[in-house]
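Engineer: Next comes the sequence, and after it the predicted model I'd like to discuss.
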Amino acid sequence: MLSILALDDNILQGGIPPEIGLLFRLQELWLYKNSFTGSIPATKTNCSNLHILQLGNNKLTGNIPDGIGSLSMLSILALHDNVLQGGIPNEIGHLFRLQVLYLYNNSFTGNIPATITNCSNFQVLNLGFNNLVGKIPDGIGSLMPHLGVLVLKNNHIHGNILSIPPTVRWLDLGGNNFGGKLPSLTNSSSLIDLDLSNNYFVGSLHNLLCSNGVKKTKYFNLGYNQLSGVILECWEKWSSLVLLWLNHNYLSGEIPRTLGSVPLLQFLAIRENKISGGLPSSLLNLSYLKVLDLGRNNLARIIPPSIGIKLTMLKILKLRSNNFYGNTPDQLCYLSQVQVLDLADNNLSGNIPRCFNNFSVLSGIETNLEVQLSFYLDDGSITVSNSLVMKGQEATYRSFLGLVMLLDLSSNKFSGQIPSELTTLHKLKSLNLSRNQLTGEIPNKIGDMKSLESLDLSVNNLSGELPMSLSELNFLGTFNVSYNNLIGRVPTGTQIQSFNESSFFGNKLCGAPLTNDCVHVDKPDTTSDQKEDGGSHKVDWGLIISILLGFITGFWVIVVSLMLNRSWRITYFRLFRKLIKV
């Protein structure tokens, strides 16, 4: 008799035949990763010997069938990634042997049934990405001594979390309505991944941050809560931490010095808080750091030059909307792997470093890129997202974050010319130098930046004409050169003419897409004047020769006559003497 039916990872479609319910000795049914539609046949509950029922990654609809509790031998029930709805039936609590329950990525509603705590053999419980409400049933941890993974992410569950069971390795409660103070950890905790983001937790970080149960934790996300107070100096306990989010809270004080004692940290996001002071020198010990996001705080002082020398693995550096001042250190040019450099909205001054052409990823020298920005932990890879300002709008990038190429120096006090070296950044997709004090002309080779999708040079003191090479930028979706001192004709190109007039305001430009046409000035033509005056500007050699010949002929006629005729000679000399006396 058939005990295992495995048809997973095919392109099967249609409904699941109810005749499967006749396979009374069936122990394992694997139908995941197909395109099955319709509801789960009620006859499946006849397969009382089933140990594994895997129907995930299909297009199944309807409810979990009544009588699911009769499958008392089930150890794995996987219905994830479908379009199932309705409530989670109380009969789930009759599956005493159940170890793994996957119901995530559906449309289940209602409360988590209290009977679920009867499943004392649970190891993995994943109900994330549904529309569940209410509170977590009492005893979901204490009555499940083997529970290692609990995922309730992106539901509408509320209540307080007092403690985290010591057996749980992966706890994800993000995207719910939990509140109150942060839970505490026991010293025997085996927690590796902890996500409490996008909730309403308040108060201090102390309960979690300074616990002795965090030595194994690699993933820690408290972003988008209402936490306050200072970030305590307890980070030496977090010796395994790889990814840390504290963003979008009300945290204050300075960046703790001991944060530099987390040797394996690769991702650090503390943006949108009230952090003040400067960047501690200990932060430069984080040599594996790939993402450093400290934007939208109250940080000040200069940008430490050593960032470029010590943190050479950085891919994303975001310091926007702070109070950093002084020159941008040339040492930043050692960040050859950087893909996003966002220093916008500070008080930085001086020239834009010419050595930015050392960015090997942005210039296209380094081509081995990941589409997603992923970090590898023991339980698999984590794909991160980040909020970036591109094309004048802020958006969260996840699926293609590894391909985003951005340089934003806007809203500072940079002066001098735009370095021509920037035009060698052939893979750059967004360049924003707006709202500075830049002068001189736009580099002629800006058309070499073929990948540009967004270019903003507005509100500067740029002069001269728009380079003709701008017409070669075929992927531009955003373009702005308004409020400069530019003159002349707008270059003709497929993209340039598609932009609104506002992209060119505040200059002396003309031609499409502007309504004012360029005035054509003809050069004066002097050839016709020369024809009209008979060529009076030319030398008339015939006239000159005639005058000379007449003079010579007259001279010799008089001289010869005086020599041959004596009476003429005497008369001439008498007349000459009278003229002298007079």
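Structural biologist: Everything's here; your move.

Engineer: Only C-alpha atoms from now on, for both contacts and neighbour counts.
Structural biologist: OK.

Engineer: What number of residues are in the vicinity of Asn187?
Structural biologist: Counted with other CA atoms under 10 Å, the neighbours of Asn187 add up to 12.

Engineer: Can you tell me the closest non-neighbouring residue to it?
Structural biologist: Distances taken as CA to CA, 6 or more residues apart in numbering put Gly213 closest to Asn187, at 4.4 Å, once the chain neighbours are dropped.

Engineer: Relative to Leu227, how far out is that neighbour?
Structural biologist: 20 Å (CA to CA, to the nearest Å).

Engineer: Who has more neighbours out of the two?
Structural biologist: Leu227 (25 against 20).

Engineer: How much space separates the more buried one from Trp238?
Structural biologist: 20 Å.

Engineer: one step back: shouldn't the residue nearest to Asn187 be within a helix?
Structural biologist: Yes: under DSSP: H, G, I helix; E, B strand; the rest coil, Gly213 sits within a helix.

Engineer: doesn't Ile192 make contact with it?
Structural biologist: No: counting by CA atoms under 8 Å, Gly213 sits too far from Ile192 to count as a contact (10.0 Å).

Engineer: What residues does the residue nearest to Asn187 make contact with?
Structural biologist: By CA atoms under 8 Å, 6 or more residues apart in numbering, Gly213 lies in contact with 185-191.

Engineer: Closest one of those residues to Pro17?
Structural biologist: Leu191 (42.4 Å; CA to CA).

Engineer: Contacts only, for the closest one.
Structural biologist: 166-171, 213-214, 216-217.

Engineer: Return the residues in contact with the closest residue to Ser75 other than its chain neighbours.
Structural biologist: Closest residue in space to Ser75, ignoring its immediate chain neighbours: Leu98 at 4.0 Å, by CA to CA, 6+ apart. Residues counted as contacts of Leu98 (CA under 8 Å, 6+ apart) are 73-77, 119, 121-122.

Engineer: and those residues as CSV, adding distance to Ile157, secondary structure and neighbour count?
Structural biologist: Putting the contacts of Leu98 into CSV (distance: CA to CA, whole Å; DSSP: H, G, I helix; E, B strand; the rest coil; neighbours: other CA atoms under 10 Å) gives the following:
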residue, distance to Ile157, secondary structure, neighbour count
Met73, 30, coil, 18
Leu74, 27, coil, 24
Ser75, 26, coil, 19
Ile76, 24, strand, 21
Leu77, 22, strand, 21
Cys119, 20, coil, 19
Asn121, 23, coil, 19
Phe122, 20, coil, 27
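
Engineer: ok, structure two:
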Amino acid sequence: MLSKSPALSIIASLCFFWFLINFTFPSSCSSLETNATDYEALMAFKSHLLLQENSILATNWTSTAHFCSWFGVKCLNQRVISLQLSGLALQGQLSSDIANMSHLVEIDLSSNDLGGALTSELGFLQRLRILNVTKNSLQGRIPANLSRCAELQQLDLSYNFIAGSIPEELGRLSNLRHLAVDHNNLTGRIPASLGNFSKLEYFYLHENDLDGEIPVELGKLASVTVMALRGNNHTGSIPDSIFNISTMQVMDLSINGLSGRLPDSLGSRLSSLENLFLDSNRITGRIPAFLSNASKLTHLFLTENDLSGNIPNEFGELQNLEWFEFEYNQISGGIPYSLFNITSLEILKTRHNYLNGDLPHDLGNWLPNLREIFLSHNQFSGEIPPSICNATKLTSLEASNNSFNGPVPMMLGNLVELEHLNLQVNLLVNNPLSTRLDFFGSLVNCRNLEYLVLDSNPLNGIIPDSVGNLSSNLKVFTAISCKLKGGIPHSIGNLSSLNFLGLSNNNLQGKVPSSFSGLQNLERIYLTGNKLEGTIPAEFCSIQVLGILHLGENSFSGSMPLCFQNLTELREISLAANILNSTVPLGFWDLVKVEGVNLSRNQLHGPLPVELGNLKAVNIMDLSSNDSRVKFQTR
């Protein structure tokens, strides 16, 4: 047997030792420890979850496979760098052991149902760039320790129940580009230190309970494109500094308690601004004309403030404007004609101001994209321009509570997308060359029409038979106090989707057509104050959903229908001031949902039964001016 030399023995021993290190163990002792740490951290994370037996983590996160191949886990050099477990309906709590995966770059646990509080140990993840836990049920406070995650670029904690104040220490996150803590229960002031986010692009603090003034320091957010502070309790003036951020595309400060005037220079430096939401505050003064320099502006919301003065003529230069609303202010003067030359305009809302004057005669010729126009509760006068009928994409036209006069435009049928037409409380009349309301014939083409409201206009015409050819989607038709005459057309029974019919206070004559039996979705009927006659049709009783029936101040005669007892959803009924001559059907007193009854000023007679006490929901009942011999009597 050959003997080994000492040198060869030493070499052989060294080779064997090298083999043990490289093949029996991982590449180093420290690697062994950290790999094990990642594995243990993942198992600890899993142990804090409430998992169903067949859930992906219960079946996939097992020792039969290396953890780097587990669902939602990504590794680099066998170290966990990413945990992506979004939208798995995970329940339980976020384990503090997650911070032991020291190489983590991304944590995405969004759209689950995790509870508990964010662990302060997250601050030990020095490589972390993305932390996304939006749409969970997390509580507690934002850990100040997160400020130690120096590489953090995205912090998304939105849609949780996180409370307390925003830690001032977060301002140290110099690499942060995306901050979203919206839709939580955060309180206190916005720390001025958040103005240190020099790289921040998205700033979402909306829908919390934050208060105090908006810090002037936020004007230093030189890279921000979206700033959303909506739905908080911020007060004081808006700092001029934030109107100098040239990168700003969306600014939403709506639904706060902000006050003061807007700076005259507003818009001069907002060259990128596309959306400006300042609605539901207490802002005063005039709308700055300089805002017209924000040439990319598409959405401008100024509703529910205390703004006054005129709409600047320069706003016609906003050629990308799509949505402009300034309702519930004190704006006066006319709408600049130049505003109606913005071909991109889709929605214009001006309600509840002091606007006046005529609308331009060519209003609809340059608005090919107009979908909604709301002009109600102003002081407009003159005719509704027939050219409005050229805005063929219009779905809502509301011009109520003004002083518009002249005939209702005859070509409304060109608005084939129209869903909502409200012209009530004006001085509109019918075509003087016709006794019938001929514009109904045109409205037949509006196959999507759902709301037709014409109340309080001196139309002075006859409802044509074409009313029955209106949209099968029509839900509301009211023409109260319109000096209507003639009868109610039998064709009205074709409006099978109708749930509100209001024709009170007119001069309608004749009988109620039996076709009402076709109105099976009708919940409210108002026919008070006409000259209708005959017996009350039993067809009303077939409308099972009927809740309000007002037939007072007509000339209905005969008996109260016995079938009224079938109207089990009835809440209000008025038959007052007719010439009804009968007893009240006994079953009527079993309508337990009735809250208001007016049978006064008829010739009703007979005893009032003790069953009247069944009407426990009644708060108003008037049976006066009937047979004086009426008295209570048992069955």
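Structural biologist: That came through fine. Not measured: the values here are computed from a predicted model.

Engineer: want to throw the contacts of Leu98 of structure 1 into a markdown table with distance to Val519 of structure 1?
Structural biologist: As requested, those are arranged in a markdown table below (distance: CA to CA, whole Å):
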| residue | distance to Val519 of structure 1 |
| --- | --- |
| Met73 | 87 |
| Leu74 | 83 |
| Ser75 | 82 |
| Ile76 | 78 |
| Leu77 | 77 |
| Cys119 | 84 |
| Asn121 | 84 |
| Phe122 | 80 |
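
Engineer: closest to Gln393 of structure 1 among those?
Structural biologist: Leu77 (43.1 Å).

Engineer: Please pull up the equivalent of that closest one in structure 2.
Structural biologist: Aligned by TM-score structural alignment, Leu77 of structure 1 pairs with Leu155 of structure 2.

Engineer: Could you do Leu101 of structure 1 as well?
Structural biologist: Checking TM-score structural alignment: Leu101 of structure 1 goes with Leu179.

Engineer: can you count the residues close to its match?
Structural biologist: Around Leu179 of structure 2 there are 19 residues (other CA under 10 Å).

Engineer: Provide the aligned range in structure 2 for stretch 121-135 of structure 1.
Structural biologist: Aligned by TM-score structural alignment, stretch 121-135 of structure 1 corresponds to residues 199-213 of structure 2.

Engineer: Quick one: end-to-end distance for the matching stretch.
Structural biologist: Note: stretch 199-213 of structure 2 ends 23 Å apart using CA to CA.

Engineer: Stretch 122-134 of structure 2 now?
Structural biologist: First-to-last distance for stretch 122-134 of structure 2 - CA to CA - comes to 16 Å.

Engineer: What is the corresponding segment of structure 1 for it?
Structural biologist: Mapping stretch 122-134 of structure 2 onto structure 1 (TM-score structural alignment) gives residues 44-56.

Engineer: can you pull out the strands in the stretch 251-400 of structure 2?
Structural biologist: 257-261, 275-277, 282-285, 299-301, 306-309, 323-325, 330-333, 347-349, 354-357, 372-374, 379-383, 396-398 (DSSP state E, counting those that start in this stretch).

Engineer: For the second one, name the packing helices and strands.
Structural biologist: What it means is strand 275-277 of structure 2. strand 250-252, strand 299-301 (3 or more CA pairs under 8 Å, 6 or more residues apart in numbering; DSSP states H and E).

Engineer: Could you do the first one as well?
Structural biologist: With contacts taken as 3+ CA pairs under 8 Å, 6+ apart, strand 257-261 of structure 2 sits against strand 233-237, strand 282-285.

Engineer: redo that, cut-off 10 Å
Structural biologist: Under the contact criterion of 3 or more CA pairs under 10 Å, 6 or more residues apart in numbering; DSSP states H and E, strand 257-261 of structure 2 touches strand 209-212, strand 233-237, strand 282-285, strand 306-309.

Engineer: Reformat the ones you listed as TSV; add distance to Pro458 of structure 2.
Structural biologist: Formatted as TSV, these follow (distance: least, CA to CA, whole Å):
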stretch	distance to Pro458 of structure 2
strand 209-212	50
strand 233-237	47
strand 282-285	38
strand 306-309	33
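
Engineer: List the residues that contact Asn105 of structure 1.
Structural biologist: Contact analysis of Asn105 of structure 1 by CA atoms under 10 Å, 6 or more residues apart in numbering lists 56-57, 79-84, 126-131, 154.

Engineer: one more time with 7 Å, if that's ok
Structural biologist: Counting by CA atoms under 7 Å, 6 or more residues apart in numbering, Asn105 of structure 1 makes contact with 80-82, 128-130.

Engineer: which stretch of helix or strand covers the residue lying closest to Ser498 of structure 1 once chain neighbours are set aside?
Structural biologist: Using CA to CA, 6+ apart and skipping residues adjacent in sequence, the residue nearest Ser498 of structure 1 is Pro513, 7.2 Å away. Taking DSSP states H and E as the definition, Pro513 of structure 1 sits outside all helices and strands.

Engineer: Pro513 of structure 1: how many residues sit nearby?
Structural biologist: Neighbour count of Pro513 of structure 1, defined by other CA under 10 Å: 19.

Engineer: With Ser463 of structure 1 instead?
Structural biologist: When neighbours are counted by other CA under 10 Å, Ser463 of structure 1 registers 17.

Engineer: you'd agree it is in a strand?
Structural biologist: Yes: counting by three-state DSSP, Ser463 of structure 1 is found in a strand.

Engineer: Glu106 of structure 2 pairs with which position in structure 1?
Structural biologist: Checking TM-score structural alignment: Glu106 of structure 2 goes with Glu28.

Engineer: quick one: that match from His94 of structure 1, how far?
Structural biologist: 19 Å.

Engineer: Phe551 of structure 1 now?
Structural biologist: Look at Phe551 of structure 1 and His94 of structure 1: by CA to CA, they are 140 Å apart.

Engineer: Helices - which of the contacts of Asn105 of structure 1 land there?
Structural biologist: Using DSSP state H, the subset of those located in helices is empty.

Engineer: which of these still touch in structure 2?
Structural biologist: Retained in structure 2 by both residues aligned by TM-score structural alignment, their matches' CA atoms under 7 Å are the following of the contacts of Asn105 of structure 1: 80-82, 128-130.

Engineer: now, which of those residues sits nearest Pro18 of structure 1?
Structural biologist: Lowest distance from Pro18 of structure 1 to the kept ones among the contacts of Asn105 of structure 1 (CA to CA) belongs to Asn82, with 18.5 Å.

Engineer: how about the helices in structure 2?
Structural biologist: Under DSSP H, structure 2 gives helices at 6-19, 29-47, 56-60, 439-443.

Engineer: which of the ones you listed is buried the deepest?
Structural biologist: Mean neighbour counts were compared across the helices of structure 2 using mean count of other CA atoms under 10 Å; the top stretch is helix 439-443, at a mean of 20.
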